[in-house]
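> What follows is a predicted protein model with its sequence.
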Amino acid sequence: MFELLAEKKVMRDPIHEYIHIQYKVIWDSIDSPEFQRLRRIHQLGPTFQVYHTAEHSRFSHSLGVYEIVRRMVEEVEGVKEHLSEFERVAVMLAGLLHDLGHGPFSHAFELIQNHHHEYYTGQILLGESNIHQILAKANINLPEAVADIIAHRHPNKLLTQMISGQLDADRMDYLLRDAYFTGTSYGQFDLERILRTLRVADDKLVVKESGIHTVEDYIMARYHMYWQVYYHPVSRSFEAVLTSFFRRMKDLYHNNPISLAGYDMFTPFLRDDIVSIEDYVAMDEPAFMYGMSMCKKHPDQILSDLARRLLTRDLFGYSDIDNEKSIVEMKKKVEACGFDAEYYLTVDRAKQQPYQPYRGKETSLIWVMLKDGRIRELSDVSVIVQAIVKGEDKSDRKMFFPKKCVEVNHEL
C-alpha cells in the first residue's frame, strides 16, 4: 500500500482545469529538485523565438501527462482492473517523470550531446538523486519500475503504451498544451472523447470503432503542429546557430582547454565522457544563457559572434535545397562574406509521418475494436489514415546561413 495524502491536492491547469494528486510519493516527487528544475526548461525549446507566448515549461507539460495517465487509470474501462496498485502508481510516476532528462532548449540540446534525454532520465531515476530516494522510500522497487516503463523495458506493455505509443498521454498533452500556448488551433482535438472510447482488450489499449473519427482528428492535429509549429524554419534557425555555437566551443576546448577557463558551467559538456548527474541537473536554461552572455565577450570572434546572435535573435536566414550543387554555391557565398562555412552554413532536414503502420512493433500502434469484437490496426479501418500511410513521407530540407550573404525575405 502506498501512503495517501491527508487531503487530496489539486493544481489549476489551463488544459485540464485541475491536476489531481492523492499519493504522497507523487506529491513529494513534484517537490524534488530534479523535477522543479523542469520549470527552467522551455517545453518547446527555441519556439518562443517565433511564438512569443510559447513560454510554457517541461514542468507544466509533465504535470499534464501525469494527469492524463491518472485519468486513463481511473476512468478508462478495464485499465484499473488490469493493474495492481504498484503498477498504477508506477505508471502515473512515469508520466510525471518521463522528461526529467531534458536539457536546455530541449531537443536542440540533444544535437550537441552524446546521449538523448531518455538516457539522462534513466540515470537520474536510478542514480544518486533526490528523486531516487523519494521513490525508493515509498517502495524499493519503484525507481526501477518507473525507469523501465519510460525506457520501454517493462514486461507489462499496457503501461508502456500509456506513456509512449502513437496515442499516448505524452503526445495528447503536448499537442493541446503547445497549441494553447502558441495561440494556434492546429493541435486541437477531443481528448474527452478519446478517453471515453478507450478500452482494454488483449492486454492493450484499444479504441472503440465509434472513436475512429476523433483519433483521425488527433493524427491530423499532430501533422499540422509539426509543420506549422515544431518545424518552423525560425526555430530550426535558432537550433542551427546553437549547434554551431556549441561545436565551436567544443573545438576550442579540444584544441586548447585553457581558452575556455572561467566557463566552468560548460566544461562537463565539452568533454567526451559521460556527464555526471550532478552536473547535468545543474544545467538549465538560465545557467546556459548566463554562460552564453559571458561568451559574447570571448576573444574568439566566431564564438562571440554566435553567442551574440543567439542573445539578440540575429539568426541565420534560410532557403530550400534544390540539389547538392546549391549547397556548394552557398558555401562559396558564405566564405566570400568572410564567414567560416564550418560554423556559418548548416544543412537540416525535417521529416515526419503522422502515423506509423505496423512494422514489427505492435505496442506503438493504435488498435481499434470493431463492433463485432475484432481488433484491427487503425490503418486497416480508416480511409484517412490509409491515405497518410500510403502517401510519401513529407520532408523539408533547408540550409541556414548569415542573412547578409544573400538577400532573404523571411517573416521572422
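Received it, and whenever you're ready, just let me know what you need. Numbering: from 1, shown residues only.
> from here on, contacts and neighbour counts on C-alpha atoms
Fine.
> residues of the longest strand seen in the chain that come out buried?
Among the segments of the chain that qualify as a strand by DSSP state E, the longest is strand 4-13. With burial defined by 16 or more other Cα atoms under 10 Å, not one residue of strand 4-13 is counted as buried.
> Gly183 touches His52, doesn't it?
No. Contact between Gly183 and His52 fails when scored by Cα atoms under 8 Å: they sit 9.4 Å apart.
> Show me whatever sits in contact with both of those two.
Between them, Gly183 and His52 have no joint contacts when contacts are counted by Cα atoms under 8 Å, 6 or more residues apart in numbering.
> Nearest residue to His42 in space, please, no chain neighbours.
Counting by Cα to Cα, 6 or more residues apart in numbering, Ser57 is the residue found nearest to His42 once chain neighbours are left out, at 4.4 Å.
> That neighbour and Leu38 touch, don't they?
Yes. Using Cα under 8 Å, Ser57 makes contact with Leu38 at a distance of 6.6 Å.
> How many neighbouring residues does Ile15 have?
Ile15 has 16 neighbouring residues, counting by other Cα atoms under 10 Å.
> swap in Ile258?
By other Cα under 10 Å, neighbour count at Ile258 equals 11.
> So it: helix, strand or coil?
helix (DSSP: H, G, I helix; E, B strand; the rest coil).
> where exactly do the strands run in the stretch 151-300 of the chain?
198-201, 204-208 (DSSP state E, counting those that start in this stretch).
> Can you list the buried residues in the helix or strand hosting Ser379?
With the criterion set as DSSP states H and E, the secondary-structure element containing Ser379 is helix 378-381. Neighbour-count burial for helix 378-381, counted by 16+ other Cα under 10 Å, picks out 378-379.
> list the helices and strands it packs on?
Applying 3 or more Cα pairs under 8 Å, 6 or more residues apart in numbering; DSSP states H and E, one finds that helix 378-381 makes contact with helix 383-390.
> So which residues make contact with the helix it packs on?
Contacts to helix 383-390, defined as Cα under 8 Å, 6+ apart, come from residues 216, 353-357, 378-380.
> Presented hereafter is structure B, for comparison with structure A:
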Amino acid sequence: MNEKVFRDPVHNYIHVSSQLIYDLINTKEFQRLRRIKQVPTTAFTFHGAEHSRFSHCLGVYEIARRVTEIFEQKYAGIWNADESLLTMAAALLHDIGHGAYSHTFERLFATDHEAFSREIITSPETEIYNVLSQFSPDFPEKVASVINHTYPNQQVVQLISSQVDCDRMDYLLRDSYYSAANYGQFDLMRILRVIRPTAEGIAFERNGMHAVEDYIVSRFQMYMQVYFHPASRSVEVLLEKLLKRAKWLFKQDRYFFEKTAPNLLPFLQENFTLDDYLALDDGVMNAYFQSWMTAEDKILADLSSRFINRKLFKSVTFDGESQSQLYRLTDLVQSVGFDPEYYTGIQASFDLPYDIYRPEKENPRTQIEIIQKDQKLAELSTLSPIVKTLTGTSYGDQRFYFPKEMLHLNDLFAANKEIFISYTANDHFTPPVN
C-alpha cells in the first residue's frame, strides 16, 4: 500500500506503510477510542488535556515503529524482523479495552479494561479480530499475549510494557503537551538512538544514560504535578459518588434509568456483554449526567450538576496518625445537611517512580539496564545518583474530600463550619488534642 501519514502535534508525522496497521486503525473498535479521553479527570484541571486514547495509541504505535525500524537496521542478529509487525500491532492496540471514564468506572462496575482488551482482540465478533486473523490465524492470540505480558520474547513485551516503554514515552510527552505542563518533556530522539535489544529484553547504551535519567525525573514530575493534582482527584471522587448514587437509585426506580441512561442498564443490572461495553463512551456518559441534573432525587441531581458544571469538592491531606480522627470532619459535614456517604471521600494516590527488580513481589517490575563499555549490564540506579534517590520510594498523599460549602460561614451552621475550618487549616487535617 502507499504510505499513509497522520499529522501529530507530538511526533509531527505518524507513518503507516502496513496495510494491517491501516486496517486496524479503521476498525470501529479502534475508532471508538476517539470518544474516550486519555486523561478525562485531568482535563478538568488542565483544560487543554482533551486528547483521546485514539491519538495516544497512534503515538505508541509510531514510537514502536521507529524502534523496530532501528532494530532491523542495527541489530539484525539480535532482533527478529518477523516480530516487528507484531510489536507495532500490540503497540497500536494496547489500550483498546479502555472504557468510559475507565478507572473510576471499573471500580464501581467491576469491569476490567485489560480483560476487555483481550476479548476485543480475540473475539471473532470484532472487526479487529477479523483484520488480525486474516494476516494469520494465530495472530490475534499473539497480539493479546504481548499485551498480557505472556509472549515468550521479552524484547517485544518490554517495548510495550516496562519501566521505559513505548506506552509511557508517548503518554508522558502527549499529556505534557496537551496539559501545557512542561514537566513531562524528555529527549525521545536520544533514547531512540541508544535503545537496543539484548538476550534478556531491552537495554540502553551508557552514552545515553542521562536521557533515560531525564525520562525518569519527568515521569516523577508529571505524577506529582499533573496526574496527582488535588482538583483532578476531586473529579474522580465526585464521579465515583455520582455513579454510586445511580447504582443505589436503580434498585428503587428502574424506569428512570431505562428512560435516561439506556446504555448504562446492563452495568446497573451487573449483566453486561462486550457489545454493551463498546456502546459506552465519555460522550454518552456525559449526556446521561446532564439528563440527571433534573432528577427528582436531590442527591443525584446535585452531584450531576456539580460534575457537569465543575463544582468540585475541596480536600485536605491527612496522615496515619490523624486518620482515625476523620470521623470528626464527617460528623461536621453531616451536621450541615450533607449525606457523608455521597459528600465525603478518601482518595489516596501514590506512585513508585523507579524501582529495581524485586522478584519476590507479586508483580515485579522490570529494571532499566545500562550497557557498559565491556558490554556487561548495570542497573540504572547504581550509576545515577538522581535515580538512586527515587529508587524504592513511593511519593504521593492521602486526601479527605468534602463540599466546598464547608468553608463558608454565612449560614445557621457557621459555628460548626468554624470548627471544621479550624481542623483543616493549611490544607491539612489537624484533629484537636484530647
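Cool, the structure landed. Quantities reported herein were computed from a predicted structural model and do not represent experimental measurements.
> care to give me the TM-score?
The TM-score (TM-score structural alignment, normalised by the length of structure 1) is 0.93; 404 aligned residues with a Cα RMSD of 2.0 Å.
> residues in structure 2 matched by the helix holding Ser379 of structure 1, start to end?
Counting by TM-score structural alignment, helix 378-381 of structure 1 lines up with residues 380-383 of structure 2.
> cool, stretch 214-226 of structure 1 as well?
Residue span in structure 2 matched to stretch 214-226 of structure 1, by TM-score structural alignment: 211-223.
> Please say which of Ser57 and Leu38 of structure 1 ends up with more neighbours.
Using other Cα under 10 Å, the more surrounded residue of Ser57 of structure 1 and Leu38 is Leu38, with 26 against 17.
> In structure 2, point me to whatever sits opposite Ile194 of structure 1 in the alignment.
Using TM-score structural alignment, Ile194 of structure 1 sits opposite Ile191 in structure 2.
> so what's its match up against?
Residues counted as contacts of Ile191 of structure 2 (Cα under 8 Å, 6+ apart) are 204, 208, 211-212.
> again, but for Met222 of structure 2
The neighbours of Met222 of structure 2, taking Cα under 8 Å, 6+ apart as the test, are 172, 176, 181, 183-184.
> which of those residues does structure 1 keep?
Using both residues aligned by TM-score structural alignment, their matches' Cα atoms under 8 Å, structure 1 keeps these contacts from the contacts of Met222 of structure 2: 172, 176, 183-184.
> want to throw the residues you listed into a markdown table with neighbour count?
Compiled in a markdown table, those are given as follows (neighbours: other Cα atoms under 10 Å):
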| residue | neighbour count |
| --- | --- |
| Leu172 | 20 |
| Ser176 | 20 |
| Tyr183 | 22 |
| Gly184 | 28 |
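> show me the contacts for Pro268 of structure 1.
Neighbouring residues of Pro268 of structure 1 by Cα under 8 Å, 6+ apart: 275-276, 279.
> which of the residues you listed has the most neighbours?
Neighbours here mean other Cα under 10 Å. Within the contacts of Pro268 of structure 1, the largest count is held by Val275, at 18 neighbours.
> Distance of that residue relative to Phe181 of structure 1?
Separation of Val275 of structure 1 from Phe181 of structure 1 (Cα to Cα, to the nearest Å) stands at 32 Å.
> Show the contacting residues for Asp167 of structure 2.
For Asp167 of structure 2, the contact set (Cα under 8 Å, 6+ apart) comprises 57, 60, 91, 160-161.
> From Pro268 of structure 1, how far out is the residue nearest to Glu128 of structure 1 when sequence neighbours are not counted?
Leaving out its chain neighbours, the residue that sits closest to Glu128 of structure 1 by Cα to Cα, 6+ apart is Ile277, at 7.9 Å. For Ile277 of structure 1, the distance to Pro268 of structure 1 (Cα to Cα) stands at 11 Å.
> now do Tyr51 of structure 1
32 Å.
> Now which residue in structure 1 aligns to Arg66 of structure 2?
Aligned against structure 1 by TM-score structural alignment, Arg66 of structure 2 finds its counterpart in Arg71.
> Can you classify Gly101 of structure 1 as helix, strand or coil?
Secondary structure, three-state DSSP: Gly101 of structure 1 is coil.
> Test my guess that it contacts Thr121.
Yes. Gly101 of structure 1 lies in contact with Thr121 (Cα under 8 Å); the separation is 4.1 Å.
> Which secondary structure element is home to the aligned residue in structure 1 for Pro353 of structure 2?
Aligned by TM-score structural alignment, Pro353 of structure 2 pairs with Pro354 of structure 1. Counting by DSSP H and E, there is no helix or strand that carries Pro354 of structure 1.
> Check the kept ones among the contacts of Met222 of structure 2 and tell me the two furthest apart.
Of all pairs drawn from the kept ones among the contacts of Met222 of structure 2, the greatest distance, 8.8 Å, lies between Leu172 and Tyr183 (Cα to Cα).
> Give the intersection of the neighbour lists for those two.
With Cα under 8 Å, 6+ apart applied, the overlap between the contact sets of Leu172 of structure 2 and Tyr183 consists of 218-219, 222.
> and of these, the nearest to Glu200 of structure 2?
Each of the shared contacts of Leu172 and Tyr183 of structure 2 was checked against Glu200 of structure 2 using Cα to Cα; the closest is Arg219, at 24.4 Å.
> What is the neighbour count of that closest one?
Arg219 of structure 2 has 22 nearby residues by other Cα under 10 Å.
> residues touching Ala287 of structure 1, list them.
By Cα under 8 Å, 6+ apart, the neighbours of Ala287 of structure 1 are Met265.
> Tell me the residue in structure 2 aligned with it.
Ala287 of structure 1 maps onto Val284 in structure 2 when the alignment is built from TM-score structural alignment.
> quick revisit: counterpart of the residue nearest to Glu128 of structure 1 over in structure 2?
Using TM-score structural alignment to pair residues, one finds that Ile277 of structure 1 aligns to Leu274 in structure 2.
> wouldn't its match be in contact with Ser117 here?
No. Taking Cα under 8 Å as the contact criterion, Leu274 of structure 2 and Ser117 are not neighbours in contact, 10.1 Å apart.
> Which one's more surrounded, those two?
Relative neighbour count places Ser117 above the other of Leu274 of structure 2 and Ser117, with 19 against 14, counting by other Cα under 10 Å.
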